[in-house]
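A.B. asks: give me the fold of what follows.
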Amino acid sequence: MRPALRLLPLPLCIAFSLSATAQERPEDWRLCPLEDAVPVFPDAPPPIGDAADRQSMPTDIDGDMLTGQRDEVVNVDGNVRLQRGDQFLGTDNLDFNQETGQYVAEGSVRYQDSGMRIVAERLRGNQEEDSHEIENVRYQLLEQRGNGGADRAEMVGHLGSLYGSTYSTCPPEDRHWELRARQIDIDSEEGWGTARGATLRLGRFPILYMPYFKFPIDDRRKTGLLYPAIGYSGRNGFDYRQPIYLNLAPNYDMTLEPRLMTNRGALLGTEFRYLTDNGRGTVYFEYLPSDDLTSRDRQREIDEGIPEENRREEDRGMFHYSGRHRFNSTWSSSTSLNWISDPRYIEDMSSSTMEGSSASLTSVTGLYGRGRYWDAGIRADYNILADYTRGERQLPYNRMPNIFGHWEQPLSPWLVAGMDVDITRFSHTDHSRLGSGLRDRAGGSRIDAKPYVSMPFEGAAWYVRPTLAYRSTAYQLDEELARQLAPEGAEIDRSPTRNLPIASLDAGLFFERESMFRGDQHVHTLEPRIFYLNTPYRNQDNLPLFDTRAMTFSWGQLFRDNRFSGGDRQADANQMTVALTTRLIRESDGLERLSASIGQIRYFDDSEVTLTPNQPPLESGESSWVAEAAYAINDRWSVNAGYQWDPEIRREDLMSFRTRYLIGDDGIVNLGYRYRRDLLEQIDFSFLYPINQTWSLVGRYYYSLLNNANSNPGVLESIAGVQWDSCCVTMRLVARRYVRNRLGEMNNAIQLEVELKGLSSLGADTEDRLRRAILGYHRDDLYLVPPPGLNGEPVENDPLP
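C.D. replies: Just a heads-up that it's a prediction; the model follows:
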């Protein structure tokens, strides 16, 4: 039957009030019991639609017996079931007064929808007055796995109250943590909850008492306190951060982050975010007045001979702005601006070698466009010193501005034409306090154009790609720089040029056959490849070095048309690369069981172009052999290796090795070794070892073996920690010792993080640190993918979280 009865508006504020502060990142619930705290109701029909569809759907009511008269009291007795859309209400008995709107549901009251399930002893209220009361409530959230109860819940319109309420993501019989509140008042229209007498318990022990606090109950952003971060390190001392969120408008907000470091002082961080229809941006600023570290280490800086301009300032801070804007489907802009008060700021604020290893901070802003056959842009960048062991004259040139473009289009099936263009003004400012004020380092302008044509002949098992390019480069130099580049007694040339053709031929074959390997059917390939390059010599000693460096020799360098980066040098060449690759690909799932490559360049003539006039040329003969291999021993154990052998001196130039072993569903062991002659020799051992389902050990030992005039052997980073995991709580205790600057100075830290799943995390963010240190931590980053925007291009907008 279908009488004119609305489904009772049960107080869903129970769920929202105690779970609104749940973490946004996905949680791991594998250790939780399969059965929820409130099991599935066997008599509940499948839901129809979701919460948005409820108002447009009728209410169906069914039961064993219906008595009463129209417009009077109606009684439904035995197996009472009401359904509207995704909502279901079940009870033993329901009395409803159609004239007054009063109702009473008693006996095994059960409610569920797409977000939660509730059981209660008694439900009563008045439909006309929109007032409702539930007694002895237990509930289970479906998406966040939260569960709990309340002695009584009341609701009048959009206002509600819960008395004696609890919330946890732990099973009822194993409460590792629980949030309890004497009373919670809910305003669903405003989206706020107010808790009185709230206590957070770990096991049986209360760890946090809040006599009164307000919190949001839905996904609308609200002004209020966020969860603090607590840590300790030898440099900062006790470290406490308390973020304060300010919801200023629907499309912009701000977070204030006061921070107290007992060994440093008080710092204030501020983050402002905005979002428009076509763009977004973030402004971050932090300020630390009267840093105690400055006065404490001032004499040490003087004794070490650190230049005055590279020393710590008394009042310290940093600024960062990043923003993107899309004008249309073709054009967009991207900006990243950075400032720090002194070159030691990043080192003093970072907690790893990687974060503090950059010698400079770069600010860049640009306009970028992309079409079917082209991409182009105009940008400018500026560099500031971020390494106190260096001078500003060692910073890269600023590009003020840089105009670039690339065009490539097939003119026919066998002909492709293209062009690369780069126009740049290079400038440099040295703020050293030697002499008088600022000293401008001489710069200049450069236009570099490279048109080319290619004829890609190819088939299913072969390809031949001859390419002919012409590189034309012209400069307009500052007089001082032109004078420095001119040979003694020669005329100063402020407008040097360079023009030369570049011819290359890239060809390869693909052979394959079916092969049985270790009991599985594989495709075995053999891929020979040759690459011939011919570029005539042009004397380039009179050209500056704005952005050009010698490229590190590697597998990719075997097939490039220039051994220098940037536009200031084009190497002459008469050389051929011969390379061979073989692969074993498992047919059942496409797994590349084995990949091995080897190659070498044969230089037919000396390559005389060098970075500086006094450098020796690259002599004719043979390059180092380059070999790379990867082998999946089985589905859990893999090995990767790289090797370069110089036949002239009969020793290796480079050697790298990495092996990875997967343990169970979560564990991993990594062992790596890297060697580059005269530059580095390092070993890196890291692991996550599960002892059982709940306990695991984590660690890393990153060590430098190199011993020469510039480096001594020593630990770069060491980590030792233990993790405990359960259905609803994760704890990590981690000890770290790591290099904090280029001089090898060490820092120690002990960090404890307690993660209450579905609520918050207390303490330092050790999980993020372990993900950086242990490749494959929790096995979600075994294959690294570069994030969008690395080429300076904006990514698609997404709303503020």
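
A.B. asks: C-alpha from now on. contacts and neighbour counts both.
C.D. replies: Will do.

A.B. asks: can you map out the strands along the stretch 101-250 of the chain?
C.D. replies: 102-112, 116-126, 131-141, 147-156, 159-168, 177-187, 192-202, 205-216, 224-225, 229-233, 237-241, 244-249 (DSSP state E, counting those that start in this stretch).

A.B. asks: for the longest one, name the packing helices and strands.
C.D. replies: This points to strand 205-216. Applying 3 or more CA pairs under 8 Å, 6 or more residues apart in numbering; DSSP states H and E, one finds that strand 205-216 contacts strand 192-202.

A.B. asks: what's in contact with the strand it packs on?
C.D. replies: For strand 192-202, the surrounding residues in contact (CA atoms under 8 Å, 6 or more residues apart in numbering) are 17, 176-187, 206-217.

A.B. asks: now list the buried members of those residues.
C.D. replies: When the contacts of strand 192-202 are checked for burial by 16 or more other CA atoms under 10 Å, the buried set is 17, 176-187, 214-217.

A.B. asks: so who does the closest residue to residue 451 other than its chain neighbours touch?
C.D. replies: The spatially closest residue to residue 451, leaving aside those adjacent along the chain, is residue 419, at 4.0 Å (CA to CA, 6 or more residues apart in numbering). By CA under 8 Å, 6+ apart, the contact set of residue 419 is 405, 406, 407, 408, 449, 450, 451, 452.

A.B. asks: one more time with 10 Å
C.D. replies: Neighbour list for residue 419: 374, 405-409, 449-453, 469-471 [criterion: CA atoms under 10 Å, 6 or more residues apart in numbering].

A.B. asks: try residue 576
C.D. replies: Taking CA under 10 Å, 6+ apart as the test, what residue 576 contacts is 504-506, 530-534, 558-559, 600-604, 622.

A.B. asks: before we compare anything, build this one as well:
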Amino acid sequence: MNKLWGLLLFSGFSQATNANTEAIAQICDASPQTRAWQPLPGIAAKSMDIEADNVEVIGTQSAQFSGDVVINSPLMTLTAQSALIDKIQGLLDARGPITFEDNQSVITSSGLNANLGENSINLHGAEYRLTQQQGRGYAEKLAINENELNLFNGSFTTCPADSETWSIHASKIRLSQEEGWGETYGAVLKVYDTPLLYIPYFTYPINDKRKSGFLAPNIGSSDRYGLETKTPYYWNIAPNYDATITPRYMSNIGLQLQTEFRYLTEQHQGLIALEYLKKDDSEPTLDDRYLFHWQQSSKLSDNWRGMIDVTNISDDNYLTDLNSNYANKTDTQLYRTGLLTHLGERWQTDIKVQNFEVLGDHLSSYSAYPQISFNQTQAYQWQNINFTVDGELSHFKNNDLKKANNADKNVAKIYEATRLHIEPKAQYLYQDYAWSFLSELSLMQTNYQQKGDLTENGYQFDETVNRTLPKLRLYGQINFERDTDWLVEDGLQTLTPQLQYLYVPDKNQDNIGFYDTTRLQDDFFGLFRDKRYSGVDRIARANQFTLGATTRIFSNKNEELFNLSVGQIFYLSNEAKPSEQTAALIASEGSYNALFAGEAMLHWHRRWYLSSGVQYDTEGKQFIQSHVTLDYKGDDQQLVQVNHRFANDVSGNKIEQMGMFTSVPINQNWHFIASYHRDLETNRSVELLTGLQYESCCWAFQITGHRQIETDLNQSISGLNEQTAVFDSGIRFNFVFKGLGGKDSYDANKLLQQGIFNYRRPYFLNN
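C.D. replies: Below is the predicted model:
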């Protein structure tokens, strides 16, 4: 009997942690329990301790207890006016008033009878209160057997007794710990004692087990979609397979079907998603609109791994028009990658098939079919020198350019190429607590076979190219530290100067096409890279020193309170400057001869955090990029962030934006959030999002409104202003009876994630 009460009683509602319990109690201004139940000290397992004013032994197998009867076991305490125990039949009968207590609940009833042999218990006229979370109710009869608990003509609510906003009344509530689900028959939802909704039958989870059925619907309204409703249906196919089918109705657009299939086997884990819209009423010129997504990771054996990540859409504006959980509406390209990896004792080999879909009015990109790369994970050593060999074999194809060449002979492009790159390297590394030194000497050998129209914009490409370039890199740093009282008493300051020399000789590479090469980020950490571009289609000439330093301040608890990193590249010859190198198609992205970069962080108070970064061309006297973020994070989910970002050249456009986030609890029940972002370059707002949440101990309500700029990837972003830009405005509602929906349904912290710009707190170690 005792074991059943401890494990089964109201487990369907017992999902809150102690922290949540305290938070709920604070909102409700009441404690969920007056005291924590504890077993009687010293009581042995599988035994009972019975106290009573009077005991009458009936024969040799039965006993009648009366007058303040108290029955204790290791898992419960039962008080009653009288109790009869029949040892032969294994029966317990108690008369009230009765109080039952364990570590999960407190129950009062008029009578109790139990079959100890069959492990079944019945309580009559029972009123219960959960002690680990908010939840209470009553039942004319409460029955427990070995596998389940049943409430007949019962009720449940999370509201306090003096303010019962809502409650559920049902002819029967069945909770099965073994199945992990609860069933409710003939349920009526009442709000302020007024019947609001009759539900003949519904089920809900009481633990982490899954079951097929409809999930909570989602309702909203906006200028773009009109009235929008989502009604997900969850299909529990098998323990390792499930699917979610979601009809999405948009009054201005039409009916869209969203599906997701998830699978988990011994070797594979992944999901396949398909979104389909037969006809878009707002875009009558478009055909069927769809999204396909396949993501999988595999462990084929101890040495082989696999990965698939494919996303395909019907048209460039699918994400900006319809949104999706499988890609961001601000994405400008989609990746389609298949990867097979072999992990050897000394070598790692990656076999990749990759394709990029560039969204918008841009040139199509090359696909890699395949790209085989290998790198040496364990070096060969001789006289403290490490020898490694890395390389790759890639075959690139661009069918769109091939079709264009066939249609228009004036279009000159390379549509197919094979590239073999091998890079042996000798490395010497010395590391000590105070300083370290690294020297690397590489030989880069690359061979190309190119097909297509080999004349483009005045450049002559060669069908066969053999390129050999050496590279020398010398890098060293020194570590200093001292005691400091700046920002904090008994603090520690470190200073790490860094110096790098990089040399790559000049080589005319204009006879090579561009297949997977782009310019890398020019931040402080990028100053100490050994290359300027990703890929190997262009290896920039270098004869340069990079000088930089980083200083940090730590508290006596090893918390980082401040850091500052600054550095600059100095070229030893004019020919090595980026502006003097004619990197076709990449030179248009801008070249900066005297690049200065810095990063800084200041955490002078546990609630305040300042982060910034800058890249500046000291020769051209212009800012390239900058960002600054000021954060305040207080107690009880208080946060404010103000940020500014600037970029001199993003696809030919200057970007300058300023934004703010705020999340402020007004009191214990009300919570306000807002975010606003404005484009200072085009003098227009980009997004406004605001929301208000009310949360009591038994129900929660959210309302959010947004005004977001609509993006058309087939048009240029330049030239738009506040008057010509098109905006989408909308409002969302969410109402939850707590105890019938998950915490995610009313989490104020997640409201800021609904916008185009999600709130992100800058990273630091003592976050």
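
A.B. asks: quick one: the strands in the stretch 251-400 of structure 1, in order.
C.D. replies: 252-261, 265-275, 279-288, 316-326, 331-340, 360-370, 374-385, 398-412.

A.B. asks: same list (those strands) but as CSV, adding distance to residue 668 of structure 1 and mean neighbour count.
C.D. replies: Output for these, formatted as CSV (distance: least, CA to CA, whole Å; neighbours: other CA atoms under 10 Å):
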stretch, distance to residue 668 of structure 1, mean neighbour count
strand 252-261, 35, 20
strand 265-275, 37, 18
strand 279-288, 36, 19
strand 316-326, 36, 19
strand 331-340, 37, 19
strand 360-370, 35, 19
strand 374-385, 38, 20
strand 398-412, 43, 17
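
A.B. asks: to residue 48 of structure 1, which of those strands lies closest?
C.D. replies: strand 265-275 (35.5 Å; CA to CA).

A.B. asks: how many neighbours does residue 361 of structure 2 have?
C.D. replies: Using other CA atoms under 10 Å, residue 361 of structure 2 is surrounded by 11 other residues.

A.B. asks: so which of the strands of the stretch 101-250 of structure 1 is nearest residue 541 of structure 1?
C.D. replies: Residue 541 of structure 1 sits nearest to strand 229-233 of all the strands of the stretch 101-250 of structure 1, at 51.5 Å, using CA to CA.

A.B. asks: start and end residues in structure 2 for that closest one, please.
C.D. replies: Taking TM-score structural alignment as the measure, structure 2 aligns residues 218-222 with strand 229-233 of structure 1.

A.B. asks: that stretch against structure 1, how far on average?
C.D. replies: Superposed on structure 1, stretch 218-222 of structure 2 shows a mean distance of 1.4 Å to its aligned residues (mean CA distance after the TM-score superposition for structure 1).

A.B. asks: which residues are in contact with that stretch?
C.D. replies: Residues contacting stretch 218-222 of structure 2 (CA under 10 Å, 6+ apart): 226-232, 248-252, 704-707, 728-734.

A.B. asks: just the buried ones from those residues?
C.D. replies: With burial judged by 16+ other CA under 10 Å, the buried subset of these is 226-232, 248-252, 704-707, 729-732, 734.

A.B. asks: from the middle of its chain, how far away would stretch 155-164 of structure 2 be?
C.D. replies: Going by CA atoms, centre = their mean, to the nearest Å, the spacing between the C-alpha centre of stretch 155-164 of structure 2 and its chain's C-alpha centre is 35 Å.

A.B. asks: which residues touch residue 541 of structure 2?
C.D. replies: Going by CA under 10 Å, 6+ apart, residue 541 of structure 2 touches 469, 471, 502-508, 531-532, 575-578, 580-581.

A.B. asks: among these, which lie within strands?
C.D. replies: Using DSSP state E, 469, 471, 502, 503, 504 are the members of those that sit in strands.

A.B. asks: ok, of those residues, which one's closest to residue 26 of structure 2?
C.D. replies: Proximity of these to residue 26 of structure 2 (CA to CA) peaks at residue 502, which lies at 61.8 Å.

A.B. asks: what do we get in structure 1 for that closest one?
C.D. replies: Match for residue 502 of structure 2 (TM-score structural alignment): residue 533.

A.B. asks: go on, residue 484 of structure 2?
C.D. replies: By TM-score structural alignment, residue 484 of structure 2 lines up with residue 515.

A.B. asks: for the stretch 501-650 of structure 1, what spans make up the strands?
C.D. replies: 511-517, 520-535, 573-586, 592-603, 621-622, 625-632, 637-646.

A.B. asks: who wins for proximity to residue 160 of structure 1 among those?
C.D. replies: Nearest to residue 160 of structure 1 among the strands of the stretch 501-650 of structure 1 is strand 637-646 (56.8 Å), distances taken as CA to CA.

A.B. asks: mind checking what helix or strand follows that closest one in sequence?
C.D. replies: Reading on from strand 637-646 of structure 1 to the C-terminus, the next helix or strand found by DSSP states H and E is strand 651-663.

A.B. asks: gap between the equivalent of residue 282 of structure 2 over in structure 1 and residue 255 of structure 1?
C.D. replies: Using TM-score structural alignment, the equivalent of residue 282 of structure 2 in structure 1 is residue 293. Distance, residue 293 of structure 1 to residue 255 of structure 1, using CA to CA, to the nearest Å: 26 Å.
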